[in-house]
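*Asks:* Quick one, what's the 3D model for this:
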Amino acid sequence: MTSKKKQQSHHFYQRQKQRLPTDTTIDEVVKLINNQLGVVVRKQSHRVTLWAVYLHDDFYIFPFDKNTKQVMTVLPQSSEYLASQRDRSESRAYF
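*Replies:* I've put the predicted structure just below:
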């Protein structure tokens, strides 16, 4: 059975091929987040925080798992995705 950290790493590399222009390693992204060279977009849960990191002349959104100290994936970069997430979190505030 594979560990959660290995599964997250595998998932990251699958999405990285789809969404990032070059071969960026998970260690490079984690290093940027640990050095706080990104911006916290929002806290998704007690365990996961969304970070915007500037790579290759553009911002990319990375969910960071503080328990495994691992980037889980690369989120879609579109403004529609970010707007839908903002709307979703605002709608939860009313219930």
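*Asks:* CA atoms for contacts and neighbours, from now on please.
*Replies:* Will do.
*Asks:* shouldn't Q8 be in contact with Q70?
*Replies:* Yes - between Q8 and Q70 there is a contact at 7.4 Å, judged by CA atoms under 8 Å.
*Asks:* Neighbour count for these two, which is higher?
*Replies:* Q70 (23 against 18; other CA atoms under 10 Å).
*Asks:* Wait, the more buried one touches Q7, no?
*Replies:* No - with contact defined as CA under 8 Å, Q70 does not count as touching Q7 (10.5 Å).
*Asks:* Determine the next helix or strand in the C-terminal direction from the helix ranked longest in the chain.
*Replies:* Determined from DSSP state H, the single longest helix within the chain is helix 4-19. The first helix or strand that comes after helix 4-19 along the chain, using DSSP states H and E, is helix 26-34.
*Asks:* How about the helix or strand just after that following helix, which residues are buried there?
*Replies:* Remark: after helix 26-34, the chain's next helix or strand is strand 38-43, criterion DSSP H and E. In terms of neighbour count (16 or more other CA atoms under 10 Å), strand 38-43 has its buried residues at 38, 40.
*Asks:* Let's compare: structure for the following, please.
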Amino acid sequence: MGRSRGGLTSKIHAVVDSNGLPVRLTLSPGEAHDVRLAGQLLSHLKFGSMLLADRGYDADWIRELAMKKGSWANIPPKRNRSDPICFSSYLYRARD
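*Replies:* Predicted structure coming up:
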């Protein structure tokens, strides 16, 4: 019977500007949830900016952090979100 080898993986989390150029990079273990580093990554979020993030970042505290910094979080809602949120799929698609 073969041995299973648990490979080490990591994720690169990036904050990019409106041109897609990275302004902050952080590494995390591959099995770590995305939102663990959100506070650190968003600590320098500029007033009036728009936060475009993947569904994994859909958390009320992230939206509140963006609002406190004078920004808008356009993050698709998780499927289990019970309260409606403001989300633009058009702007979200433009992030690519």
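*Asks:* List the TM-score for the superposed pair.
*Replies:* Overall, the chain-to-chain superposition scores 0.25 on the TM-score scale (TM-score structural alignment, normalised by the length of the first structure); 45 aligned residues with a CA RMSD of 4.4 Å.
*Asks:* Who's the closest spatial neighbour of V15 of the second structure, skipping the chain neighbours?
*Replies:* R24 (5.1 Å; CA to CA, 6 or more residues apart in numbering).
*Asks:* In this structure the one you found contacts A38, no?
*Replies:* No - R24 of the second structure lies out of contact with A38 (CA under 8 Å); the separation is 11.4 Å.
*Asks:* out of those two, which sits in the busier spot?
*Replies:* Higher neighbour count among R24 of the second structure and A38: A38, with 17 against 14, using other CA under 10 Å.
*Asks:* Surely that one and I62 touch.
*Replies:* Yes - using CA under 8 Å, A38 of the second structure is in contact with I62, at 7.3 Å.
*Asks:* List the buried residues of the longest helix along the second structure.
*Replies:* In the second structure, with assignment by DSSP H, the single longest helix is helix 60-68. Judged by neighbour count using 16+ other CA under 10 Å, the buried positions of helix 60-68 of the second structure are 62-63, 65-66.
*Asks:* That one packs against which elements?
*Replies:* Under the contact definition 3 or more CA pairs under 8 Å, 6 or more residues apart in numbering; DSSP states H and E, helix 60-68 of the second structure sits against strand 72-74.
*Asks:* pretty sure N74 of the second structure contacts I62?
*Replies:* No - between N74 of the second structure and I62 there is no contact under CA under 8 Å: 10.7 Å.
*Asks:* Setting aside sequence neighbours, what's the nearest residue to A73 of the second structure?
*Replies:* L51 is the one closest to A73 of the second structure (CA to CA, 6+ apart), at 4.6 Å.
*Asks:* how about the one you found, secondary structure?
*Replies:* Taking DSSP: H, G, I helix; E, B strand; the rest coil as the rule, one finds L51 of the second structure in the strand state.
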